[in-house]
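Asker: Sequence plus predicted model, see below.
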Amino acid sequence: MLYATTPAAEKRRLLRERLATGELLRFPGAFNPLSARLIEQKGFEGVYISGAVLSADLGLPDIGLTTLTEVADRGQQIARMTDLPAIIDADTGFGEPMNVARTIQTLEDAGIAGTHIEDQINPKRCGHLDGKAVVDADTAIKRIRAAADARRDPNFLIMARTDIRAVEGMDAAVDRAKALVDAGADAIFPEAMRTLEEFAAVRAAVDVPILANMTEFGKSDLFSVDQLRDVGVNIVIWPVSLLRIAMGAAGRALDTLIDEGHLTSKLGEMQHRADLYELIDYEQYNSFDTSIFNFTITKD
């Protein structure tokens, strides 16, 4: 009731334990707190919080317009609703290395289990669009060092995302990944890999967990969990998928409302009221409220 029962530090510890086994962990993207509860209910291992989704939620493009406060506040709302660990997208860290340090501590305070900092220049671009530019190796390394030095919980996962594959090629991506691990990254997020072989090359180059981004309409094919597991991927995210599905369904429902004047034909596609109440634990709220605030009116 109200929030998850597992403390943030315990979520981080358990995430580290599971990553250490080498298994593949599935992190669908939550677009709001309720969808995070649904991800947990369905049996996934974690929740991902996408910067692109946070931007879209505010009606903004994913070009670095969101602030640390907006991201941390939304991350806290989502993370508190699930016992699963949540990894959040922190873009380029919201500024220079000192800003990156503040970002890490703010996200720790928000109950997040981990984050990734990328090596794009500001303003950044969606990782699967053309026209990206990346910072030099020295700047990328300083960001990750600042993040690693700033964290207070050693189990807070600091992931380095590199977008250099689309700019300078695969050899540069491997070299950048190695340098970022040396700088203190706990995991590597190689963005916009095109083939399974490219994921395998990153896997062979570093001895930390790697993440695969299975976003639709991007540079990567939509590989299956089994395919990614076979090449040594440890975390797979579907960052925008649930938002895309929800918005697609909403658009079709509005079309039906225009065409038919009611939504009777869509009832089978809707979440039932009973399922919603179960997901938000309505009965426990009711029981709690009744136990502490109940009275009878007596006549004198």
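Answerer: Structure received. Here the structure is a predicted model, which means the values were calculated and not measured.

Asker: make it CA atoms for all contacts and neighbour counts henceforth
Answerer: Will do.

Asker: Tell me where the protein has helices.
Answerer: Using DSSP state H, the helices found in the chain span residues 8-20, 33-41, 51-57, 68-79, 97-109, 137-150, 165-168, 170-182, 196-205, 225-230, 241-260, 273-279, 282-292.

Asker: In a markdown table: those, plus distance to residue 130 and mean neighbour count.
Answerer: Supplementary listing: the helices of the chain in a markdown table, determined by distance: least, Cα to Cα, whole Å; neighbours: other Cα atoms under 10 Å:
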| stretch | distance to residue 130 | mean neighbour count |
| --- | --- | --- |
| helix 8-20 | 32 | 18 |
| helix 33-41 | 30 | 19 |
| helix 51-57 | 16 | 20 |
| helix 68-79 | 25 | 20 |
| helix 97-109 | 25 | 21 |
| helix 137-150 | 20 | 20 |
| helix 165-168 | 8 | 17 |
| helix 170-182 | 16 | 20 |
| helix 196-205 | 19 | 18 |
| helix 225-230 | 24 | 14 |
| helix 241-260 | 21 | 14 |
| helix 273-279 | 40 | 11 |
| helix 282-292 | 46 | 11 |
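
Asker: With distance to residue 156 as added columns, please give these in a markdown table.
Answerer: Converted to a markdown table, the helices of the chain look like this (distance: least, Cα to Cα, whole Å):
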| stretch | distance to residue 156 |
| --- | --- |
| helix 8-20 | 6 |
| helix 33-41 | 20 |
| helix 51-57 | 19 |
| helix 68-79 | 14 |
| helix 97-109 | 7 |
| helix 137-150 | 9 |
| helix 165-168 | 26 |
| helix 170-182 | 15 |
| helix 196-205 | 22 |
| helix 225-230 | 24 |
| helix 241-260 | 26 |
| helix 273-279 | 28 |
| helix 282-292 | 31 |
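
Asker: Out of these, flag the one nearest residue 216.
Answerer: helix 241-260 (7.2 Å; Cα to Cα).

Asker: so what does that closest one touch, helix or strand wise?
Answerer: Contacts defined by 3 or more Cα pairs under 8 Å, 6 or more residues apart in numbering; DSSP states H and E place helix 241-260 against no helix or strand at all.

Asker: What are the contacting residues of it?
Answerer: With contacts defined as Cα atoms under 8 Å, 6 or more residues apart in numbering, helix 241-260 is touched by 28-31, 53, 215-216, 262-263, 266.

Asker: Of the helices of the chain, give the one that comes closest to residue 115.
Answerer: Using Cα to Cα, the nearest of those to residue 115 is helix 97-109, at 7.9 Å.

Asker: Quick one: list the elements packing against the closest one.
Answerer: helix 68-79, helix 137-150.

Asker: and the comparison structure, right after this:
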Amino acid sequence: MGKTESVRKRFATMLEDDGIIVAPGCYDALSARIIEATGHECAYMTGFGTSASLLGLPDMGFITMSEMIDNARRIAGAVNIPVIADADTGYGNALNVCRTVREYEQSGVAAIHIEDQTFPKRCGHLEGKEVVSSSEMVQKIRAACDARTDPNFKIIARTDARAVMGLEESIRRAREYYDAGADVIFVESPYSADEFKQISEELKGIPLLANMAEGGKSPMLSADELERLGYKIVIFPVGLLFSATKAMYSLAEEIRVKKTDRDVQDQMWSFKQFTDFIGVSKCNELSQKYKTN
């Protein structure tokens, strides 16, 4: 059994087992490795973070499918835990979604989520979103399910209707998307803990994903709280990105002001710590093993 098949089977088992799946957000291979190294069993590839880190641009439809899939491939290749990847709107109509699914499936991720926003889309916690008709999204979900070749590759349907059309419409759409074949349902940006509870009660029996977007529109609930409400997956999509950005910004200012960073090196990993983490010792061992005379 290959790595990808094994990881996807593990994720499928995790969905069936008791307990909530906690997936911190990564935006590159290094952040994914940090998530794995700290003992997490799942990671989430954030589109918000991918756009910010690769393009230096907001999550407002600038990033392309090929750029997202390249990032997904690097992330999935760097770790041995399941990766859930953002696939935005599926990058077009139902026919485009078929290709999107095939490309993400080949990247090695365990699951993707597709949302019912219009294109160009934007981060689910930004203003100005619009959604397509639920019938159009249903066809995208059906196309996605038909296009996959591995049944353990999971399709997560996301609805952004809460901010546009209200909670009841988002719940109605969620049921419709699940009936269309989605494995997991993702109702984006509930506005309160009571709304999270109402979603879980009205969609009881359906695997649900909760998005704890740091600083977003939803209240920050813990994984334990969400598990008690009946949620199956929780993502923390941009915490690592925001933490890294704050640290890098502070260090860059330190260098600008003092023309050195020697006074803050206690706030960094040492050269040895980082090279050990990134695998220099293992690479040196392999170099010796395959050294020519």
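Answerer: In hand now; what should we look at? Computed from a prediction, not measured in an experiment: that's the story for all the values here.

Asker: follow-up on the earlier one: compare the helices of the first structure and give me the one nearest residue 157 of the first structure.
Answerer: Closest among these, using Cα to Cα: helix 8-20, at 7.5 Å.

Asker: Could you check the angle the closest one makes with helix 97-109?
Answerer: 100 degrees (axes from the mean of the first three to the mean of the last three Cα atoms, to 10 degrees).

Asker: before we move on, back to that, any chance of JSON lines for the helices and strands packed on helix 97-109 of the first structure, columns distance to residue 209 of the first structure?
Answerer: Formatted as JSON lines, these follow (distance: least, Cα to Cα, whole Å):
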{"stretch": "helix 68-79", "distance to residue 209 of the first structure": "22"}
{"stretch": "helix 137-150", "distance to residue 209 of the first structure": "16"}
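
Asker: Could you name the stretch from these that's closest to residue 184 of the first structure?
Answerer: Of those, the one closest to residue 184 of the first structure (Cα to Cα) turns out to be helix 137-150, at 6.0 Å.

Asker: what's the mean distance for that closest one versus the second structure?
Answerer: Here helix 137-150 of the first structure, set against the second structure after superposition, deviates by a mean of 0.6 Å using mean Cα distance after the TM-score superposition for the first structure.

Asker: what does that helix correspond to over in the second structure?
Answerer: Mapped onto the second structure using TM-score structural alignment, helix 137-150 of the first structure covers residues 134-147.

Asker: cool, and stretch 179-190 of the first structure?
Answerer: Counting by TM-score structural alignment, stretch 179-190 of the first structure sits on residues 176-187 of the second structure.

Asker: so how far is the matching stretch off the chain centroid?
Answerer: 17 Å (Cα atoms, centre = their mean, to the nearest Å).

Asker: any residues touching it, and which ones?
Answerer: 134, 137-139, 141-142, 145, 154-160, 162, 170-171, 174, 206-211.

Asker: Now with 7 Å, please.
Answerer: 138, 141-142, 145, 154-160, 170, 174, 206-210 (Cα atoms under 7 Å, 6 or more residues apart in numbering).

Asker: and what of stretch 163-172 of the second structure?
Answerer: 129-130, 159, 161-162, 187, 199.

Asker: 8 Å - rerun?
Answerer: Taking Cα under 8 Å, 6+ apart as the rule, stretch 163-172 of the second structure contacts 129-131, 159-162, 187, 189-190, 195, 199, 202-203.

Asker: Same check on stretch 63-81 of the second structure?
Answerer: 3, 7, 27-30, 32-33, 36, 41-43, 45, 47, 50-51, 55, 82-83, 85, 87, 91, 100, 103-104, 107-109.

Asker: In the first structure, which residues correspond to it?
Answerer: Residue span in the first structure matched to stretch 63-81 of the second structure, by TM-score structural alignment: 66-84.

Asker: ok, now stretch 100-112 of the second structure?
Answerer: By TM-score structural alignment, stretch 100-112 of the second structure lines up with residues 103-115 in the first structure.

Asker: Stretch 262-280 of the second structure now?
Answerer: Counting by TM-score structural alignment, stretch 262-280 of the second structure sits on residues 264-282 of the first structure.

Asker: So what's the gap between the match of stretch 63-81 of the second structure and the chain middle?
Answerer: On Cα atoms, centre = their mean, the centre of stretch 66-84 of the first structure falls 10 Å from the chain's centre.

Asker: With stretch 135-149 of the second structure instead?
Answerer: 20 Å.

Asker: cool, and stretch 33-51 of the first structure?
Answerer: Distance, centroid of stretch 33-51 of the first structure to centroid of chain: 9 Å (Cα atoms, centre = their mean).

Asker: Straight-line length of it, end to end?
Answerer: 15 Å (Cα to Cα, to the nearest Å).

Asker: How about the aligned partner of residue 42 of the second structure in the first structure, nearest residue that isn't a chain neighbour?
Answerer: For residue 42 of the second structure, the aligned residue in the first structure is residue 46 (criterion: TM-score structural alignment). Closest residue to residue 46 of the first structure apart from its sequence neighbours, by Cα to Cα, 6 or more residues apart in numbering: residue 27 at 4.6 Å.

Asker: Could you list which residues are in contact with that neighbour?
Answerer: By Cα under 8 Å, 6+ apart, the neighbours of residue 27 of the first structure are 44-48, 235-238.

Asker: Against residue 11 of the first structure, how distant is it?
Answerer: In terms of Cα to Cα, residue 27 of the first structure sits 14 Å off from residue 11 of the first structure.

Asker: One more: residue 150 of the first structure?
Answerer: 19 Å.

Asker: try residue 215 of the first structure
Answerer: Following Cα to Cα, the distance that separates residue 215 of the first structure from residue 11 of the first structure is 25 Å.

Asker: returning to what we had before: to which residue of the second structure is the residue nearest to residue 46 of the first structure aligned?
Answerer: Under TM-score structural alignment, residue 27 of the first structure pairs with residue 23 in the second structure.
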